[in-house]
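Student: got a predicted structure plus its sequence, pasted below:
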Amino acid sequence: MTAEPQAAAYRPDPKILELANWLGDPVSAAPFPATDIRFRNDHAARSVGLAGLPDQDWQRHFGRFEPLADNLPQPLALRYHGHQFRNYNPEIGDGRGFLFAQMRDDEGRLLDLGTKGSGRTPHSRAGDGRLTLKGAVREVLATEMLEALGVNTSKTLSIIETGEQLERGDEPSPTRSAVMVRLSHGHLRIGTFQRLLALEERDHMAALVGYCLAHFPGPPPPQDAPGRDEPAVQLMHQVISRMADLAASYMVAGFVHGVLNTDNINITGESFDYGPWRWLPSWDAGFTAAYFDHSGLYAFGRQPEAIHWNCGQLAVALRLLVDAPPLIAAMERFGPLYMEAVARRWCWRLGVAPHSPTRDAALVAACEQAMRSSGVQPDSFFHRHRGGRDAADGTAQALAGYVPTDSSHPYWQEDTAESLVIDEVERVWDAIARRDDWQPLHDKIARIRWMGEAHGTPPTPRGHE
């Protein structure tokens, strides 16, 4: 099992209050009829000093949302706009969630506690502000699997069943309700910047850029980057680096997010907000996750382009502060950074040391071809070929000369790989829905974390060492 992190002290630090009067709206949580704890992630809670909370305090803070000590006095529903399937929508914002608290983790990073399903807000429009229990279970599975596969993702901290019956068009209804808390490095989206552009709030845009640079630090732009001393240009370069790595991590994990709208893209490069996600059953660039994605805009193979397009919308927003050329120069770095990240992460998942850009690109291409021709599920492919073993034909030739890394963990001796294709997700949910049996979920999380332990620490993006 994965070793527990060293317990950190609880260090509240609600920095968002610097921006709160124009960034969000004070709200209250819905008064739920029940607050039954279904999942508490003490592994993640340890990093921010919350693992020691007794269950009754966990319910008070994460079910009834009584403020944490010295933290936000009232939850804040954030304001933002966004492109949804490339259509601009100025009426979004936090419609069933809010920012509840901020604190420092054991590495000194500023982290947010945000909610999903916590009730109506001024941005709810026709929505009921609620979350289905199945949606919450799906999110904990997604975040656990992504973390195990090296993706920079939010952590699902808590799921509390809230005792309401919800009507949904995409689930058998009535269905059970829940409220979820996620732990993230931030909840500021590209859509947050788009709103300030639409309202021409230049001073607020400058303040938001400064907040991001202060609290989500990253490497400086290259020495020859035009406009590198401008804060907006610095942020653009940081975001491009993070997003290139995020896109690569999705592809190497065989993950399809499903809804890569600008309001679902976190400025920190952290994956979050999981709805109709899927893992690939086979290596298929056209595979889509959302039943409503009729054009395949966010299909598996189009995710890098979608994320790059979203970065372009950030560049457009930052034109409120700087001219276009330095922002375009930052955008042009995405492709090379993405290819480097794919190669680095591919070798990490295969359990071999990177060789050279040309050889690594050929290795990726050979493995993709092998998966397409065989139809093998990607998790099984990477498991079977860990450390270069059992390779044949083009894959064997491409792996020649690669040096295996540590593959001594007993997970690699298992006959089958851990995966999270849709049948596995439905099996876990079926036990809950039919028998209120939560053991399959806990067992699945334990196995996923064991797999994550076997993979080890994911590679660091270039420039972030």
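Tutor: Done, it's in.
Student: use CA for all of it now, contacts and neighbours both
Tutor: OK.
Student: so how far is residue 181 from the nearest residue to residue 173 once chain neighbours are set aside?
Tutor: Sequence neighbours aside, residue 167 is the residue nearest to residue 173 in space, at 5.2 Å (criterion: CA to CA, 6 or more residues apart in numbering). Applying CA to CA, to the nearest Å, the value for residue 167 to residue 181 is 22 Å.
Student: ok, and here's another one to check against it:
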Amino acid sequence: MRAEPQPSRYTPDTAIDELSEWLGSPVESADFPDAKVRFRNDRWADAVGLGVLDDDAWAKHFGRFDPLDDNLSKPLALKYHGHQFRVYNPEIGDGRGFLFAQLRDGAGRLLDLGTKGSGQTPYSRAGDGRLTLKGAVREILATEMLEALGVNTSKTFSVIETGEKLWRDDEPSPTRSAVMVRLSHSHIRIGTFQRLLAHEESEHMQSLVEYCLRQFPGPRPPEDAPGSDEPAVILMHQVVERLADLAASYMVAGFVHGVLNTDNMNITGESFDYGPWRWLPTWDPGFTAAYFDHAGLYAFGRQPEALHWNCAQFAVALRLLSDSEPLVKAMNRFGPLYMEAVARRWCWRLGVQSRGTEADTALVAACEKEMRESETGPDAFFFAHRGGRGDPDGELGDALAEYEPVESAHPYWDDPEPQSMLIDEVEAIWSAIDERDDWKPLFEKVEQLRRMGEAHGEPPVPAGHCG
């Protein structure tokens, strides 16, 4: 069974203060005409001591953005650059969001409350700084499904409808608006380091490296790794480990993020910022989520390549502090770490005991072949063959026969069919809200996904995991 987030008292800690003078710009929230609480993630609110807020106080803090007690006095829009579809862009940053607060959970981990759709900032360019209500609903669904499937993801903490009408080119307009708050371990991105490289701010980069190592600790590099006592090299190893596991978790979940730019890569290895995401209807490496990804750069099967490429950009940025060789050595660990993570996570989702990376990799190949030939989606496949059940034959049957099932008595495994998150269901949930203001299908889906997460139990994660 998966452990629920544990209740904790509210513990503010604005660790970002030591960097804020050059890391971001103080900003104000937009003044919205309304602040109607639509979604509050009470189990995670309890974990950071904010579950005691009533809806009026919730709306005041997460719709009007009155500061939390002893926390940031003003929101901070963070500065960063990034490669967007492999094209470097120095004209970005938090254009419709900001860091609102920092606090500790019961385990002492530093957490951020950051926004999406909270208004314009100095980095908004031509954007209105707003978020559609549909975009917020989609992010609830993405994060809840990913969390249930063991992916290290930000949590959708709050959604408040703001009463504005928005115009968008990619959905019927005018459409309803919202402001969202996400809970995550950090908003420090690979693009944050890229900006410091571009401006040759070596002292600031050194401070940022030390901040990341102190606030998001991970394992030391292998003993024989060159430069293993250098802070920049240590952080490089940790980020490679985390992103290799993140890439593996996407693949095992059958998830396509859609926009894996370096400004969307968190150094904690935490997935976030969900725009055109999709789940696979069938096992198709060429499946893309973003209609504008014409070349399939971020197609399902190319996601590991994308995260590896982003690690390379992180290494380039860290050249401001370190020689190339130890950074390249760290980056070259990505492939083996990714294969180990796929094997580990595949067995976890399939409900069998791992037999080691080599044997598990052969099992993965047999499963992929079966999914391709049967045109079965990953949700249905993993459910049908959980713990080796389903009497598979052929190559898959031979492979599974060698595996011991993981004991699980959760009633979810007796359901007639698994939970999934295909586009038709997403649109049906949104239509109920859009046409009838009926939120029941969304809340029921969230409950069903959390039940699925309980059935899967705790995911296998590496030592450097920040989830």
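Tutor: Yep, it's here. This one's a predicted model, so the numbers in the text were calculated from it and none came from an experiment.
Student: before we move on, the earlier item: ok, residue 167 and residue 181 of the first structure, which is more surrounded?
Tutor: A side-by-side neighbour count of residue 167 of the first structure and residue 181, using other CA atoms under 10 Å, places residue 181 first with 26 against 14.
Student: helix/strand/coil for the more buried one?
Tutor: Classification of residue 181 of the first structure using DSSP: H, G, I helix; E, B strand; the rest coil returns strand.
Student: so who does the aligned partner of it in the second structure touch?
Tutor: Under the alignment (TM-score structural alignment), residue 181 of the first structure pairs with residue 181 of the second structure. Residues in contact with residue 181 of the second structure (CA atoms under 8 Å, 6 or more residues apart in numbering) are 62, 113-116, 156-159.
Student: if we go by neighbour counts, what in the longest strand anywhere in the second structure is buried?
Tutor: Identified as the longest strand of the second structure according to DSSP state E is strand 155-166. By neighbour count with 16 or more other CA atoms under 10 Å, strand 155-166 of the second structure contains the buried residues 155-162, 164, 166.
Student: so that strand matches what in the first structure?
Tutor: Under TM-score structural alignment, the match for strand 155-166 of the second structure is residues 155-166.
Student: name the residue closest to the centre of the first structure, please.
Tutor: residue 271 (1.8 Å; CA atoms, centre = their mean).
Student: how near is residue 153 of the second structure to residue 210 of the second structure?
Tutor: 23 Å.
Student: neighbour count winner among these two?
Tutor: Shown here are residue 153 of the second structure and residue 210; by other CA under 10 Å, residue 153 has more neighbours (23 against 15).
Student: hang on, the more buried one packs against residue 146?
Tutor: Yes. Using CA atoms under 8 Å, residue 153 of the second structure is in contact with residue 146, at 6.7 Å.
Student: contacts only, for the residue lying closest to residue 123 of the first structure once chain neighbours are set aside.
Tutor: Leaving aside its chain neighbours, residue 123 of the first structure sits nearest to residue 95 (4.6 Å; criterion: CA to CA, 6+ apart). Contacts for residue 95 of the first structure (CA under 8 Å, 6+ apart) come out as 77, 119-125, 127, 129.
Student: mind doing that once more with 7 Å?
Tutor: Counting by CA atoms under 7 Å, 6 or more residues apart in numbering, residue 95 of the first structure touches 120-121, 123-124, 129.
Student: same deal with residue 1 of the second structure?
Tutor: So residue 1 of the second structure contacts 454-458 (CA under 7 Å, 6+ apart).
Student: out of those, which comes closest to residue 242 of the second structure?
Tutor: Proximity of the contacts of residue 1 of the second structure to residue 242 of the second structure was ranked by CA to CA; the top entry is residue 458 with 17.0 Å.
Student: spatially nearest residue to the closest one (excluding sequence neighbours)?
Tutor: Distance criterion CA to CA, 6+ apart; nearest residue to residue 458 of the second structure, sequence neighbours excluded, is residue 2 at 4.9 Å.
Student: same question for residue 382 of the second structure.
Tutor: residue 350 (5.5 Å).
Student: can you give me the strands in the stretch 101-250 of the second structure?
Tutor: Remark: strands assigned in the stretch 101-250 of the second structure by DSSP state E, counting those that start in this stretch are 110-116, 131-132, 155-166, 175-184.
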